[in-house]
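[1] Pasting the sequence and the predicted coordinates here, then a few questions.
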Amino acid sequence: MKQVPEITVLMPAYNAAKYIAAAVESVLNQSFGNFELLVINDGSSDDTEWIVKNFADERIKIINQPHQGIAAALNIGLLNAAAPLIARFDADDICYPDRLQIQYDFFKANPEYVLTGSDVDYADHNSEYLYHYSNIGHTHKEINDRIGTFCPFIHSSVMYKKDIALTIGGYDAKAHTFEDYRLWIKFITKGKVCNTKKPLIMVRLNPESVTVDEKLRGKRFGILKKEMLFADNISKEQEEELLEILHSQNFMRFKNYSYNILIAKKYLWNNYQPAKARSSVRRAINFMPFQTTGYGLFILSCLPQKFVHRFYKKYKLLTGA
């Protein structure tokens, strides 16, 4: 008789052929074995489906659907998940070997919790280590106090109770790029949440990812996001305005520019290596030479480390970054 899984690892995938094999391997190599890996292939036009199907492991399930976006893919996954616990994971990240065991043991020992995440390590598209990220809060109180100012969880690090996610309506497909943040705001009303300080995954930054430095999306994006995060219902007008902003930036030149700006910032703010920061800035400027951010970062990369860190502290105070 087939064992019922304790955990569903939920992985949406869209044109993820470049990285998905490593992501799947990191799940299959977990010290905790009683899981299913549910891959929602969201209309990929590359070899994503073929790569996943070439893994000979009965714990892998794949659902193919026309491209509908990450929120729709995740909601399909929630409806088809066989386990009571959902471990979110992205197709370009890497799970550390004990990730599932640590989070499973936590839920068994703390039934009052509905969601747990972790700190993470970041790497670039070549898997080169960038920096360690510590979340804005780790205890329930810290997260509850700060959830209004910044997203308190790294999406692909979280494990949560499926029944709670379904009860609160799953991911809001209108909250494009921050559907996870909106879900956490609802989750925290249903029970306790936390983050572990131990990093459980490696998040890979790459130009193809939806991860973009939101400061580059413009002031209106930030205002609109804040309005939509805490709205009872997102209006059609709000969604249309948000989509207009996102569509205007949905081209590879902007994505490559944004990626290299983000990498440069990490090599200045989080893992001081000015030469690497300058290399990323040069690439960013090549993609979008008329944007001023790259030139400012280039100047900073030539200044002493103490000055750069003082600048960053003031920058955080002004922007809340």
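    Received, thanks. Remember, it's a predicted structure, so these values are computed and weren't measured experimentally.

[2] contacts, neighbours, all on C-alpha from now
    Fine.

[3] So which residue is smack in the middle of the protein?
    Residue closest to the mean C-alpha point of the chain, counted by CA atoms, centre = their mean, is His155 at 4.4 Å.

[4] Identify the residues contacting it.
    Neighbouring residues of His155 by CA atoms under 8 Å, 6 or more residues apart in numbering: 88-89, 117, 180.

[5] Output the contacting helices and strands for the one helix or strand Arg253 maps to.
    In the assignment (DSSP states H and E), Arg253 maps to helix 252-269. For helix 252-269, the elements it packs on are strand 129-133, helix 274-287, helix 293-301, helix 305-319, judged by 3 or more CA pairs under 8 Å, 6 or more residues apart in numbering; DSSP states H and E.

[6] Included below, for side-by-side comparison, is a second structure:
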Amino acid sequence: MALAEPLTASELPARFSVLLPVYAGDTPERVRRAVESNTVEQTRPPAELVVVQDGPVAPELDAELERIARESPVPVRLVRIPQNRGLAHALRTALPLCAYDVVARADADDVAYPERFERQLPLVEGGADLVGSAMHEIGDDETRPVALRTAPVGAERIAAVSRRRNPISHPTVVLRRSAVERVGGYEDAPMAEDYWLWARMLHAGADVRNVAEPLVGYRVSAGSYERRGGYRVLRAELALQARLRALGHVGFLQWATNVMVRGGYRFVPVRVREAAYRLMVGRRHD
């Protein structure tokens, strides 16, 4: 019987990093849960975990990070930034320190489902530059999702949605670092560093995809929809829309529509804001 041909380097399963930012607002219990779900519970675990600490944290969280770095069966690199500079700066600092070109993002209070990487990695290995997914909204009880945030699937659909709103959920992303670096990496864009990066990648012709099934439980806390409103958020929205127009990602009519619709959304009552958002990106679970 003939022996099978050995796999070439390009055909071998990609080794990958998980990049997880932590800051003072996170809790030891949720960080521990996020780490476990993105490493030892995965059917296809990462080769390393990179934790970037964005500024000082409480002693209890600091001790938990030290324990994780010491005891995790997955090698851990702990990157400490002395002052809190925000998510974009933390990711810009830590992404080049990841040992592998393929990097999965994770948030410190979310839960990755066991087959997350098994579902996403083959798409990256097949040529995708970035792969997101749908996700569940969860509360304290991760076993009882409260809503589903759907994800647009297919290049045309993703491109069309991206002109109106963010088409990729940041906590679900697996990306190629080299593709991110080709467009300048994470840039400071208040409350929209991810959307602004995806828009630049799409504009540059990157292969951006989504998996339709939910692969992450996204923790939604009290006040989440209140924080989507107000003048501070409006200023960030207007700045983002100006950037998207300057990039050529949206034309004048789409820009004007976005300013009116997305700007007005910031000042409707919270209940209306939540209902509108769920109508746009998903649905509640009964």
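    Sure thing, it's come through. Since this is a predicted model, take the numbers as computed values, not measurements.

[7] quick revisit: any idea how far Ser279 of structure 1 is from the residue nearest to the centre of structure 1?
    From His155 of structure 1 across to Ser279 of structure 1, the span is 29 Å (CA to CA, to the nearest Å).

[8] With Ser301 of structure 1 instead?
    According to CA to CA, Ser301 of structure 1 stands 10 Å off from Ser279 of structure 1.

[9] Please say which of the two ends up with more neighbours.
    Using other CA atoms under 10 Å as the criterion, Ser301 of structure 1 and Ser279 rank with Ser301 on top: 23 against 14.

[10] and the closest residue to that one other than its chain neighbours, how many neighbours does it have?
    The shortest distance from Ser301 of structure 1 to any non-neighbouring residue, by CA to CA, 6 or more residues apart in numbering, is to Pro274 (5.0 Å). Pro274 of structure 1: 23 surrounding residues under other CA under 10 Å.

[11] and what of the one 3 residues further on?
    One way to gauge burial is a neighbour count; for Ala277 of structure 1, by other CA under 10 Å, it gives 26.

[12] Distance of it relative to Ile299 of structure 1?
    Remark: distance between Ala277 of structure 1 and Ile299 of structure 1 (CA to CA) = 11 Å.

[13] Wait, Glu274 of structure 2 touches Arg227, no?
    No - if you go by CA atoms under 8 Å, Glu274 of structure 2 and Arg227 don't touch, sitting 11.0 Å apart.

[14] Same drill for those two, tell me which one is more crowded.
    Of the pair Glu274 of structure 2 and Arg227, Glu274 is the one with more neighbours under other CA under 10 Å, namely 17 against 12.

[15] distance of that one from Ser224 of structure 2?
    Distance from Glu274 of structure 2 to Ser224 of structure 2, by CA to CA: 9 Å.

[16] can you give me the helices in the stretch 51-200 of structure 2?
    59-71, 87-94, 116-125, 155-162, 177-182, 193-203 (DSSP state H, counting those that start in this stretch).

[17] As a markdown table, the ones you listed with mean neighbour count would be great.
    Shown next, in a markdown table, are the helices of the stretch 51-200 of structure 2 (neighbours: other CA atoms under 10 Å):
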| stretch | mean neighbour count |
| --- | --- |
| helix 59-71 | 15 |
| helix 87-94 | 19 |
| helix 116-125 | 19 |
| helix 155-162 | 15 |
| helix 177-182 | 16 |
| helix 193-203 | 20 |
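
[18] could these go into a markdown table alongside distance to Glu237 of structure 2?
    Output for the helices of the stretch 51-200 of structure 2, formatted as a markdown table (distance: least, CA to CA, whole Å):
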| stretch | distance to Glu237 of structure 2 |
| --- | --- |
| helix 59-71 | 33 |
| helix 87-94 | 16 |
| helix 116-125 | 30 |
| helix 155-162 | 14 |
| helix 177-182 | 22 |
| helix 193-203 | 11 |
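
[19] And those helices: which comes nearest Arg149 of structure 2?
    Set against Arg149 of structure 2 and scored by CA to CA, those come closest in helix 155-162, at 14.0 Å.

[20] And the closest one, what does it pack against?
    Under the contact criterion of 3+ CA pairs under 8 Å, 6+ apart, helix 155-162 of structure 2 touches strand 208-219.
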